[in-house]
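# Based on what follows, work out the 3D shape:
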Amino acid sequence: MKNLFDLTGKIVVITGASSGIGVQLAKAFALQGANVAIIARRYERLEVLAKELEKLGVESLAVKCDVSIEEDVKNAVASILNKFKKIDVLINNAGVASLGSVDEISEEEWNRVIDTNLKGIFLMSKYVVRNMKENSYGRIINTASVCGIVGSKNVPLHAYNASKGAVINLTKGMATSLAKYGITVNGIGPGLFKSEMTEKTLFKPENLKIYNAVCPMGRPGKEGELDGAAIYFASDASSYTTGQTIFVDGGFTSI
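Okay, the predicted model is just below:
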């Protein structure tokens, strides 16, 4: 039987790949045989990761890019196509969060979150989809969040809520329009996972205690527990699945 999850030779682009979930996904895809282009603002970290990926027997390309700046994105995609000639899978993972209620957060901070989390997906997709249409094939995976469909009583994350809610519906809109070109668009909604973004806030003992009390599994996610959903959406196993967001959250959004 054909291995539906085999990604050998596929070209996967991952944004926000200098830390956290992006690093983990890059390694997961390399282990499945995919060649990986990694994108982030912190190029020195990307260089280190690229060498790790190549030790797994795949090709890798590190590209410095701020996904909220169109010229950066345009040049980054051009560099990737120059090396790999095509893009099979785009993982829009770059994201930032900001604590604050709507009556506290500054306009500048609001724009920073929306520009990275939402505008970044728009810009990356804008330039990658053109190549996918030419090839009549593509897999786009957007990193959403449980915060896109629920609020947080103890830690206000209003800009983040707004951005991730929009990501979920943008995923549906893109999916319905791009299906005829052989392109699927799906989302992954993580619950609480440790990252640079969460370690100093949501992983504080008092906040973690509340999360664990509410989450049916009683714990945050572990490294690697997002890999399966991402590989599924990127592979032939999900060929008839589009417009969906899977919440990998220990049951958090089921209560």
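# Every contact and neighbour count from this point should use C-alpha atoms.
OK.
# Not counting sequence-adjacent ones, nearest residue to residue 162?
residue 148 (6.9 Å; C-alpha to C-alpha, 6 or more residues apart in numbering).
# How about the contacts made by that neighbour?
Residue 148 makes contact with 160, 161, 162, 163, 164, 165, 166, 167, 168, 189, according to C-alpha atoms under 8 Å, 6 or more residues apart in numbering.
# Then residue 151?
So residue 151 contacts 157, 161 (C-alpha under 8 Å, 6+ apart).
# what does the top strand by length along the chain rub up against?
Ranked by number of residues, the top strand in the chain under DSSP state E is strand 183-190. Strand 183-190 has contacts (C-alpha under 8 Å, 6+ apart) with 132-133, 136-146, 148, 168, 171-172, 174-175, 178, 226, 229-230, 233, 239, 241-249.
# To compare with the earlier structure, here is another sequence to fold:
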Amino acid sequence: MSHLEASNLYNVKGLVAVITGGGSGLGRTMALALATNGAARIFIIGRREGALKETVSLAPAAAKDSIIPVQGDVTSQESLRSAYDKIASQTDHVDLLIVNSGILGPPAIIKRKDDGSLLPISELKDYLWNIPMAEFTKVFEVNTTGAYYTAIAFLPLLDAANKRRAAPEKNKLSPPLAQIIMTSSIAGYSRRVPFDFAYNLSKGAVNHLVKALSTSLTDYQIRVNGIAPGLYMSEMSVGTNFEEGNKGVSDGSFDPEKIPITRAGGEEDIAGLVLWMAGASGGYLNGNITVTDGGRLSVLQSSY
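This is a model prediction of the structure:
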């Protein structure tokens, strides 16, 4: 029963991956998880060269050469084309594309007075209206439009990975098809707005994009799945939900009214998830969005 051993179920040895937003947060953790477990090459794309190099520096000594930084901006077709060309010059295929870049938007929520009462409608209108439209739209440029064009940019290398697969054998599990994983958020499901309207709406669009692309790319046998995280410590979340230096991963770090299991997600949570999705254990996933949030989404929904 060796095929049921964890070393086979979560095997990513030899895998070639591309990760956008690999210079920090969840993207960094996913890159390090793949490198630590034997992926052949992980190309990490981001705007900040220093952050990308820091990700490389955090990898185990034996895996540092497998993480390759590529500067790029997902909101620019020219930049994405350049990143693709650089990667295509170093590999003839990509097994896994993780579309992970994302930003928060301007803080736009339904505010209340200090005593909990509603703002007068004129004050609410002024507060929401005075946020520049360009700031609102920028969130969609990164989180949604950027995600779409990143997926499209790498289709040829994903297709090439499928063409390298061995012919199927009767009663033997075929290796996973090429896969795109998009990082969304539980905010894409929630009608409450704990951060801002633009972020929630952009992530709702990403959730739909996962479903639409997984259907549209069926004939090309390129799978598309999603991850919808709750609270994980990152550059985006420090200052809003986390104190500097506190990852919040121990029991009791959060009230159960905020996160039912009372802690945030840790590196092990997201690393284990991506290894599951990337290995043979995740080969049957397509059009699926996995929520990893300690029960926070159910609290947000029920308290609305």
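# Superposing both, give me the TM-score.
Once superposed, the chains reach a TM-score of 0.91 (TM-score structural alignment, normalised by the length of the first structure), with 252 aligned residues with a C-alpha RMSD of 2.1 Å.
# What lines up with the residue nearest to residue 162 of the first structure in the second structure?
Aligning on TM-score structural alignment places residue 148 of the first structure opposite residue 188 in the second structure.
# In ChimeraX, select just the buried ones from the contacts of strand 183-190 of the first structure.
Here is the ChimeraX command that selects only those of the contacts of strand 183-190 of the first structure that count as buried (16 or more other C-alpha atoms under 10 Å):
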select :132,136,137,138,139,140,141,142,143,144,145,146,148,168,171,172,174,175,178,226,229,230,233,242,243,244,245,246,247,248,249
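# Tell me which of the contacts of strand 183-190 of the first structure fall in strands.
Under the assignment DSSP E, the contacts of strand 183-190 of the first structure contribute 138, 139, 140, 141, 142, 143, 245, 246, 247, 248 to strands.
# so how far is residue 105 of the first structure from the second one?
Spatial separation of residue 139 of the first structure from residue 105 of the first structure under the definition C-alpha to C-alpha, to the nearest Å is 35 Å.
# what does the fifth one give?
Distance from residue 142 of the first structure to residue 105 of the first structure, counting by C-alpha to C-alpha: 25 Å.
# how many neighbours does residue 204 of the first structure have?
For residue 204 of the first structure, the number of neighbouring residues by other C-alpha atoms under 10 Å comes to 11.
# Distance of it relative to residue 78 of the first structure?
Taking C-alpha to C-alpha, one finds residue 204 of the first structure at 41 Å from residue 78 of the first structure.
# Stretch 174-183 of the first structure aligns to what range in the second structure?
Using TM-score structural alignment, the residues of the second structure aligned to stretch 174-183 of the first structure are 213-222.
# how far out from the middle of the chain is the matching stretch?
Computed by C-alpha atoms, centre = their mean, to the nearest Å, the chain-centroid distance of stretch 213-222 of the second structure equals 19 Å.
# Now that stretch: buried residues?
Residues 213, 214, 215, 221, 222 are the ones in stretch 213-222 of the second structure that count as buried (16+ other C-alpha under 10 Å).
# Trace residue 234 of the second structure over to the first structure, please.
Residue 234 of the second structure maps onto residue 195 in the first structure, with residues paired by TM-score structural alignment.
# For its match, which residues are in contact?
Applying C-alpha under 8 Å, 6+ apart to residue 195 of the first structure gives the contacts 19, 20, 21.
# how about 7 Å then?
Residue 195 of the first structure makes contact with residue 20, according to C-alpha atoms under 7 Å, 6 or more residues apart in numbering.
# give the contact list for the residue nearest the centre of the first structure.
For the first structure, the residue nearest the mean C-alpha position is residue 93 (2.3 Å; C-alpha atoms, centre = their mean). Neighbour list for residue 93 of the first structure: 14, 15, 16, 22, 142, 143 [criterion: C-alpha under 7 Å, 6+ apart].
# That one pairs with which position in the second structure?
Using TM-score structural alignment as the criterion, residue 93 of the first structure maps onto residue 100 of the second structure.
# Check residue 79 of the first structure too.
Using TM-score structural alignment, residue 79 of the first structure lines up with residue 86 in the second structure.
# Which secondary structure element is home to that match?
Residue 86 of the second structure is located in helix 77-88, with elements delineated by DSSP states H and E.
# ok so, going back, from residue 198 of the first structure, how far off is the residue nearest to the centre of the first structure?
With distances taken as C-alpha to C-alpha, residue 93 of the first structure is found 15 Å from residue 198 of the first structure.
# do residue 151 of the first structure as well
Applying C-alpha to C-alpha to residue 151 of the first structure and residue 198 of the first structure gives a distance of 16 Å.
# tell me the contacts of residue 260 of the second structure?
Residues near residue 260 of the second structure by C-alpha under 7 Å, 6+ apart: 294, 295, 296.
# Make a markdown table out of these and add distance to residue 263 of the second structure and neighbour count.
As requested, those are exported to a markdown table (distance: C-alpha to C-alpha, whole Å; neighbours: other C-alpha atoms under 10 Å):
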| residue | distance to residue 263 of the second structure | neighbour count |
| --- | --- | --- |
| 294 | 7 | 20 |
| 295 | 10 | 17 |
| 296 | 10 | 22 |
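# Cool, thanks, talk later.
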